[in-house]
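[1] What follows is a predicted structure for the sequence shown.
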Amino acid sequence: MNKNINTTLGLFYINSIIFLLSIFILDVNAETKIIAKRGDTLFKISKQYGVPLKELMYKNNFNDATKIIEGEMIIIPLKLNAKDNKNEYLNYKVVEGDTLYKIARNYNINLNDILSLNNLSNDSYIKLDQIILLPKGATYKIENRRENIKLASKKVFYHKTSRIENLSAIAEIHKISKEKINTLNKLNDPIKINPNIKLKIRRSKESKWLKYGSITINWTDWTYFDGNYVAQAKTKKNTYFYLAVNCTKRALNNTLDNSYWTNWYFPKTDFEFKLINDFCDQDFNF
């Protein structure tokens, strides 16, 4: 009799411990939300994200794991304990000014990996404080910003805003005073600058076009834009386009393809290597 009682009490304590542990695990869980794509079911999503099907069904209040749920917002519970992190993903919280491209660039990962991991498309809208999954091993390249600031302080004549930016931060990047920016651009001493504004950073002399292979570049038009550098250029047939340089990756981009930016590419010709070296490694004064 006593043996049966002890066994019962033992099972009770074991179950109690398991229950308490389950509460603890739930407490350290984070959540992200995705929009189900065509053909998605909870069963399919549970396999994709490695989440127990029963937990996924409970979290989203669904009774049928095989029902097509295209367009539905689905909550994905993600465990953040040390054991799970070894095999799972990193979580990134969206901040003001973020885009999927910017997150991919800052963490030096492929944009398609983020899209696939989060069930997103190129035109997906991300919200402030939204949790985005990143592949394990993604690290923020803070040194890129330092290099960009060092280069921007002496290489460019303009600053293009991609989001609402603080004027003090812009002045710090280019190592000039806020007063000078206000004077050059006839501003009324604002605190913040709206997106898509092109600010003059220093006085440039008249346009000077330099020839590089089959293209000619307006060397006094270099603009700092979100860590990259953009200038107007033209072909031998006087077709105007924009050329972009990323000094950290030593890569190029352009709008020659029907005025759309292409994918970043590495230099292949002698003049492309010379262009990268001249802009990223040499000082220029006009």
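    Good, I have the coordinates.
[2] From here on, just use CA atoms for contacts and neighbour counts.
    OK.
[3] Check which element follows the helix or strand where Q48 lies along the chain.
    Using DSSP states H and E, Q48 maps to helix 42-49. Downstream of helix 42-49, the next assigned helix or strand under DSSP H and E is helix 53-60.
[4] Start and end of stretch 90-105, how far apart?
    Length of stretch 90-105, first residue to last, C-alpha to C-alpha, to the nearest Å: 16 Å.
[5] take the one below as the second:
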Amino acid sequence: MCVKTRTRGDTGWAMAACLASLCAWPSAGLAHGVEGGASQAPVWFTQALFLLAWLMYALGAVRQRPRFGPRLALHSAMLVAGLALFGPLDEWSERSAAWHMVQHMLLMVVVAPLLVLARPLPQWRAVLGARADAAWRTLHRLSRRPMACAMLHAVAIWFWHLPGPYLAALASPLWHVTEHACFLLSGWLFWWSVLRPGRAHTLAAAGALLFTVMHTGMLGALLVFAHLPLYSEAQSAMADQQMAGLVMWVPGGLVYLLVTVWAGSRWLGSLEATPLGRAQASPRR
């Protein structure tokens, strides 16, 4: 009975994803100023891949049952990702740098950490089998290097917020899909490295988070205090750009800062626990 209940619950979430994406399909098809045709193939491919990943999780949950917390995190991450990528927000991001930044921050500071907390690899592996083990092992090894993951994430953030790549992503569905893939993959690796670092890498995780707080705050401040609009010549472009910078600087920076404090306290706790553990382990005289 428990297996059937869990299965129905995961399948229901997956069906909800299908319906939501189908409803958003027309709006995604008109994104970036191009209507239909082969140029929309990257958008359609992304939607198909998104639905496939969610359905594979639902099928994998039948064989490898997740706990309630990770299951809720996975469905929440996929729901937010679907709304950010295929809902009205994607259209709004075409006309406003501020909404574009909201879309980016949802992917990087909401969806990516939720995917880490969801731990979906056992469920996906239950469907894919050993064919994807090489990819999982590569990602796992990279996640053991928090600063390297933070640098990779920083490169993705700064590159796609340069005027050239930013405008290219607005003009081309292919580059826009590539931009989102860079944010999600680098963000997933970054949060994996800092939320699940292991005792040996706790300090490195705190340092990676502090580095991320600093460089994202710097980028947000640059957008706020720039003397010229970087992405548009419209009359309202400057105010829109400043709002985009505030979105990255304040709510985005607050998330990174809170997790930095958590990681630092975890590291300090490990320092206090180590002498205590040795004292308890030493024999009494």
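    Thanks, I have it. These figures come from a predicted structure and were not determined experimentally.
[6] Quick TM-score on the pair, please.
    After superposition, the two chains reach a TM-score (TM-score structural alignment, normalised by the length of the second structure) of 0.21; 109 aligned residues with a C-alpha RMSD of 6.5 Å.
[7] coming back round to it: the inter-axis angle of the helix holding Q48 of the first structure versus helix 53-60?
    110 degrees (axes from the mean of the first three to the mean of the last three C-alpha atoms, to 10 degrees).
[8] Any buried residues in helix 42-49 of the first structure, and which?
    L42, F43, I45, S46 (16 or more other C-alpha atoms under 10 Å).
[9] Among the residues you listed, which one lies nearest to E165 of the first structure?
    Of all the buried residues of helix 42-49 of the first structure, E165 of the first structure sits closest to I45, with 38.2 Å by C-alpha to C-alpha.
[10] What is the subsequent helix or strand relative to the longest helix along the first structure?
    Secondary structure of the first structure read by DSSP state H shows that its longest helix is helix 2-27. Next in sequence after helix 2-27 of the first structure, counting helices and strands by DSSP H and E, comes strand 29-35.
[11] Mind jotting down where the strands sit in the first structure?
    29-35, 73-79, 90-93, 131-134, 158-160, 165-166, 192-193, 198-200, 209-212, 215-218, 223-225, 228-235, 240-246, 251-254 (DSSP state E).
[12] tell me the contacts of H159 of the first structure?
    By C-alpha atoms under 8 Å, 6 or more residues apart in numbering, the contact set of H159 of the first structure is I170, K198, L199, K200, I201, T223, Y224, F225.
[13] For the third one, the count of nearby residues, please.
    Read it as L199 of the first structure. 20 (other C-alpha atoms under 10 Å).
[14] what's near enough to touch it?
    L199 of the first structure is in contact with Y158, H159, K160, I181, N185, counting by C-alpha under 8 Å, 6+ apart.
[15] name the element the closest residue to G60 of the second structure other than its chain neighbours belongs to?
    In this structure, G60 of the second structure finds its nearest non-sequential neighbour in Q123, 4.2 Å apart by C-alpha to C-alpha, 6 or more residues apart in numbering. Taking DSSP H and E as the definition, Q123 of the second structure sits inside helix 121-128.
[16] Which strands or helices does that helix pack on?
    When contacts are defined as 3 or more C-alpha pairs under 8 Å, 6 or more residues apart in numbering; DSSP states H and E, helix 121-128 of the second structure sits against helix 41-63.
[17] For the helix it packs on, buried residues please.
    Within helix 41-63 of the second structure, the residues scored as buried using 16+ other C-alpha under 10 Å are 42-44, 46-47, 50-51, 54-62.
[18] same for that helix, what does it pack against?
    Against helix 41-63 of the second structure (3+ C-alpha pairs under 8 Å, 6+ apart) you get helix 2-29, helix 68-86, helix 121-128, helix 173-195.
[19] Dump those into JSON lines; add mean neighbour count and distance to H215 of the second structure as well.
    What follows is these, written out as JSON lines (neighbours: other C-alpha atoms under 10 Å; distance: least, C-alpha to C-alpha, whole Å):
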{"stretch": "helix 2-29", "mean neighbour count": "16", "distance to H215 of the second structure": "32"}
{"stretch": "helix 68-86", "mean neighbour count": "19", "distance to H215 of the second structure": "24"}
{"stretch": "helix 121-128", "mean neighbour count": "18", "distance to H215 of the second structure": "30"}
{"stretch": "helix 173-195", "mean neighbour count": "22", "distance to H215 of the second structure": "14"}
